[in-house]
Structures are given as structure tokens and as C-alpha cells.
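Novice: When you get a sec, could you give me coordinates for this:
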Amino acid sequence: MFKIEMSAIDHIFDYDDYRRFLQDYFDEQKKLRAVFSHRFFAAKAGFSSSSYCLNVIRGRFNLTPKSIEKMTKALKLDNRQTKYFAALVEYNQAKRVEERESAWDEITQIRSQNEFNHISHDQKEYFSKWYYPILRELVVHPDFDGDMMHLARAIDPAISTEEARAAVKNLEKWNLIQKTPEGKFQSTSLMLDARNVSPMDLREIRREYVQQAIGAVESKKPSERFATFTTLAMSESSYDYAVKILEEARKKIIAKASDDPIMDKVYEMMIVAFPMSKKFEKENEK
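Specialist: Sure, this is the predicted structure:
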């Protein structure tokens, strides 16, 4: 019964039309609670008109930023669901093409974030070797035919065939990849989230990737890699702004990559900003 009550909200990220989502939600709630109605929800949300929600669902009214806030609170959506609902409203109600495209970019970003799989304690060994994450991306490529030697040599720098074979077995054991009935490999989730992995467990692989980055800057053609170095003097507020912009760019790139139908290569992307000086203090502040 609980799953029936929450099904529309649980699947909100599958909706492209917020009016359809609202219709499904209202239909479910009416089946669960005799007291539930458009009037009941309107009163709960704080709308002055008892028929407001019905008119929204039927396309007679559009939602405003204020009504979105009221509705998401009444629906008890969490932060990510609230952002997604607001993006859906913008997408469905946009009058200009660029507004609609911008809203769709936001939708795809949130969807990609929702498809992250959190690394469990048993899976943290995934980060013990630098080539595990790369192999996880390569082994699910539709052109991979099971040739472990070819797989090992596809990595740059190459690893041994034995290392590739052992890694694939581990990825299966950790349930990070699985075999299809056709004998191909597929990912068990779109992307992995390492927030639950301790910094100590990530330290070695981070060092490996930094070393790989140094080697790439020195050996790869400019057309094959991107590297930029900028020294800036700025306030803490400007730094916070820079972090926000960089994080937004990272999310957009992730969303674009997750929707890319063709995967040619595996890239490692690092965005780093760190202090290279201490904060100046006035003499009278010491």
C-alpha cells in the first residue's frame, strides 16, 4: 500500500510533463484516501481557489514561482525532487526555444545525479587501483568482444592481460558490472558516488591520477588533452563563486556524457583550485 501511495513521487524523475505527474499523484491519493480531493490539496498548499490545481492539470493555468513553492511543500518533495519539479515546470511552460533548452539541460543534469550509485564499504577496493574505474567504462563498450589482451592494451598506459582479467572478475564480484544473456557486460548504475569512501581509501588513486595528469600534459598533443593554469588573487567570496561555477560546469559535463550515445575514449577530468599563499593580516589584528 505504501508503494502505491508513493509511486508517482518515487518516479518523478521519469516524468517529462509536470501536469501528467500531478494527475497521477492526485489519482493515486484519491484511491488511498476518501478525504483527498483537489479542494483538500488546495487548502493544504494554501491556494485561495479550490479548483486551482485542477485548472493547472488541465492546462488552463500555469504555475508561478510562488505556486511552485507552495505545491512542492504540500507534496513533501525533497530538495532534488523540488529542483526537478521546478525544471519540469519551466520546460513545459517555456515560450522561447532557449528557455526550453536551458530547462531540459537542468532536467538531464538532475536525472544523471539521481542515477549515481553510492559505493558501499565492500566495494571501496574499487579505488585501490587506478585502472579499475577505466576498465569499468571500457568493458561495457558495445564493441568489446571479451578479448582481455585487447582490453588491457586499450588502457593508456597499458596494463597486463592478467591484471585486466582479474579486474573484470573483481568488478563482477563487487556488482559494479554484470553480464547480459548475450554475454556482453553492462554497468549496474550510470555513475558511482564516492562520498561514503574515506579520504584515506581514496588517497592513493588520487595520487595516481595526478601523476597521470602530469604525464598527459607533458606527452599528449594539445588537441588530445586540456590543461590550463591560472594564478589569481581574490577574496573568499570570489573563491566560493569560482567553486560554484566549476561545480555547475562539472554537472553539465556529466549530464552531457551520460546522454552521449557514442563513447570513443575514457577521460579523467580533474578540477582543482587550492591556496598558494596564507591570508594577509594587518599588524593590529595580530
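
Novice: CA only for contacts and neighbour counts going forward, please
Specialist: Will do.

Novice: Now do the SS call for the most centrally placed residue in the chain.
Specialist: For the chain, the residue nearest the mean C-alpha position is residue 113 (2.0 Å; CA atoms, centre = their mean). At residue 113 the chain is in helix, as set by DSSP: H, G, I helix; E, B strand; the rest coil.

Novice: Chain neighbours aside, what residue packs nearest to residue 87?
Specialist: Counting by CA to CA, 6 or more residues apart in numbering, the nearest residue to residue 87 once its immediate chain neighbours are dropped is residue 103, at 5.5 Å.

Novice: Distance from the longest helix along the chain to the middle of the chain?
Specialist: Secondary structure of the chain per DSSP state H: the longest helix is helix 236-258. Centre-to-centre, helix 236-258 and its host chain are 12 Å apart (CA atoms, centre = their mean, to the nearest Å).

Novice: To check against the first, give me the structure of this:
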Amino acid sequence: MNDVLKYTNYHQYIADYYAEKKAKSAFTWQTFTRAAGFSSPVFLKYVSEGRSNLSEDAAVRVASAMSLMGYEQEYFCEMVKLDHAKTDEEKKSIFNRMLAIADIHKVRVVEGDSFRYFDSWKNPVLRELAPAMPGAKPLALAKACRPEITAAEVSESLHFLLKSNFLQKDEKGNYVQTETGVSTGPMEVTPVAVRGMHRQMGEFALEAIEGVPQNERHFSGLTLGITQDVYDEIVQEIAAFRKRIISIATRSEAVDEVYRLNVQFFPMTKKSVKKD
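Specialist: Okay, here's the model as predicted:
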């Protein structure tokens, strides 16, 4: 069975656990459910499909039924808490506890790298800046950032970027990108960090209105009355526009400054109800 510490979705872990047991024996959902102390013979089947959820108390019983003990049981229970969490801050706190358990036991949570990458604006900025400043020391990179950060913060971010293979060093010791871009992918928890990134970048955009010369920034906006169908079409157009921007930006390997492009499209009114 795959290590529970490699999962971030407890529904999927239960589904995989059952599939493996079923392949090796006459294991049934009824057997599994009874071992966890539930009366319904299909309850855990519904949980595995995402149609039902475990309570935090039930999580301990199910973990025990799957022979998860110690830190493995603790991790499984944290996954259940993560599923119940309502706010981004709560989700981040729980997921960081999951990552801490995995780190202690030297297990890499694949989604953890993506989560950590988007959790701080420093990571994507330094991923672009470090290759553009060959031979630069952390202090020089720190002073080039806007807002300015410390050399220690740069070193910490670069260490993470190298360890997680977002950057690597060439034969001269200079930083190079391993991929042209970084995508969130179909992750469970990463969107929480991405929303935090949008908040950070939104604050920087506000500061740039007064803090950056007008000939070095571009701000524009539209206020539109639309329908849901038009909204969907515009979102598709924004996605195509982003791809064209990436294509333009990557035509040349030369970089003399790192920019951030925010694309924001959000409602300014409550949805109206049409009356016949």
C-alpha cells in the first residue's frame, strides 16, 4: 500500500486502500465498515467516492481499521481535518502540520512543493531574477527585489527552489530554470496558497500606483454588464491572452527586470434575477 504520507485527500487513500485489499483477498466494504465500527455496510464506500465525509472522531476508528498507528494515524486525521476546514488560514495551518509530519519521516509530499512555492511571492520572483543575474550573491538579489528583502530570505528561497527542482545550477554555478513556467496543476491544497499569492500581489499592485513611475507600469480597467455565457467566454479569452503573453515573454532569454501581471475579473454587483 502506498505510504499515507504521500496523500493529501483521505477519500482517495481509503479508495486505494480498499482496492489493494480487494485485489489480494475476499475483502468487502461490509468487512471494512464493520471493522471501523459503522452499521451501514456501504458507508466507507460512499466516503471513498466523496459522497460522504468522516467526522474527526470517526477518522481515528477508520485509521485503526486500516492499521495506521502513531504518526500515520495522526497524518490521516489531519487530512480529515483539512477536508473540514473552512478558511484558507485554517487549511494552511493544517496542511503545514501534515508537511511537518512528512518532513520528519523523510517523505516527500508532491503537492507540498507546489504549496510552498506559491505560499510566498519571493519564490516566483527569485525563480525569474536569479537566472537573470548570473553570479549575483544573495545580498545583491535581495536589493534588486521590490519590496527589498534580506539576504537570509533570498538564501532560504533559493535553497527551496533548488531542493524542489524549480531551479538548478549549471556548470558555472549559475542558476537556470528547469522549466519555462510553473503551473498549479490539479492539486487539492495548492489553490489555498495561490489565493494567498494573489492577495500579496494585489497589495504590491496598490503600492505600485504611487511607488512606481507611470512609464514603468500599466494599469487599466473595464466595467461591464454581462451574462453568465459572456462571463464564460471572457474567461476563455483571458486564458488565451495569458498564453500569448507567455509566448511573447519567452521569445528571448534576455531579462533585465522581473514584472508581475495581475489579471482580475470580478463582480461589482450581486447577480440580478430576471422577471418575466
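
Novice: quick one on the thing from earlier: can you point out the buried residues in the longest helix of the first structure?
Specialist: Buried residues in helix 236-258 of the first structure, counted by 16 or more other CA atoms under 10 Å: 239, 250-252, 254-255, 258.

Novice: Stretch 160-175 of the second structure too?
Specialist: So for stretch 160-175 of the second structure, counting by 16+ other CA under 10 Å, buried means 160-162, 164, 166-168, 174-175.

Novice: what would those look like in TSV with secondary structure and distance to residue 95 of the second structure?
Specialist: Formatted as TSV, these follow (DSSP: H, G, I helix; E, B strand; the rest coil; distance: CA to CA, whole Å):
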residue	secondary structure	distance to residue 95 of the second structure
160	helix	18
161	helix	20
162	helix	22
164	coil	18
166	coil	21
167	strand	24
168	strand	27
174	coil	33
175	strand	30
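
Novice: for whichever strand or helix holds residue 217 of the first structure, which positions count as buried?
Specialist: Element membership of residue 217 of the first structure, judged by DSSP states H and E, is helix 199-219. Using 16+ other CA under 10 Å as the test for burial, helix 199-219 of the first structure gives 202, 205, 209, 212-213, 216.

Novice: Quickly note the distance from the residue mapped onto residue 137 of the second structure from the first structure to residue 226 of the first structure.
Specialist: Residue correspondence to the first structure (TM-score structural alignment): residue 137 of the second structure is matched to residue 147. From residue 147 of the first structure across to residue 226 of the first structure, the span is 31 Å (CA to CA, to the nearest Å).

Novice: try residue 258 of the first structure
Specialist: On the measure of CA to CA, residue 258 of the first structure and residue 226 of the first structure end up 20 Å apart.

Novice: can you map out the strands along the stretch 1-150 of the second structure?
Specialist: Along the stretch 1-150 of the second structure, no stretch is classed among the strands by DSSP state E, counting those that start in this stretch.

Novice: Show me what residue 272 of the second structure lines up with in the first structure.
Specialist: Structural alignment (TM-score structural alignment) places residue 272 of the second structure against residue 280 in the first structure.

Novice: Under a three-state scheme, what state does that match occupy?
Specialist: Assignment for residue 280 of the first structure (three-state DSSP): coil.

Novice: Just give me the neighbour total for it.
Specialist: Neighbours of residue 280 of the first structure under the rule other CA atoms under 10 Å: 6.
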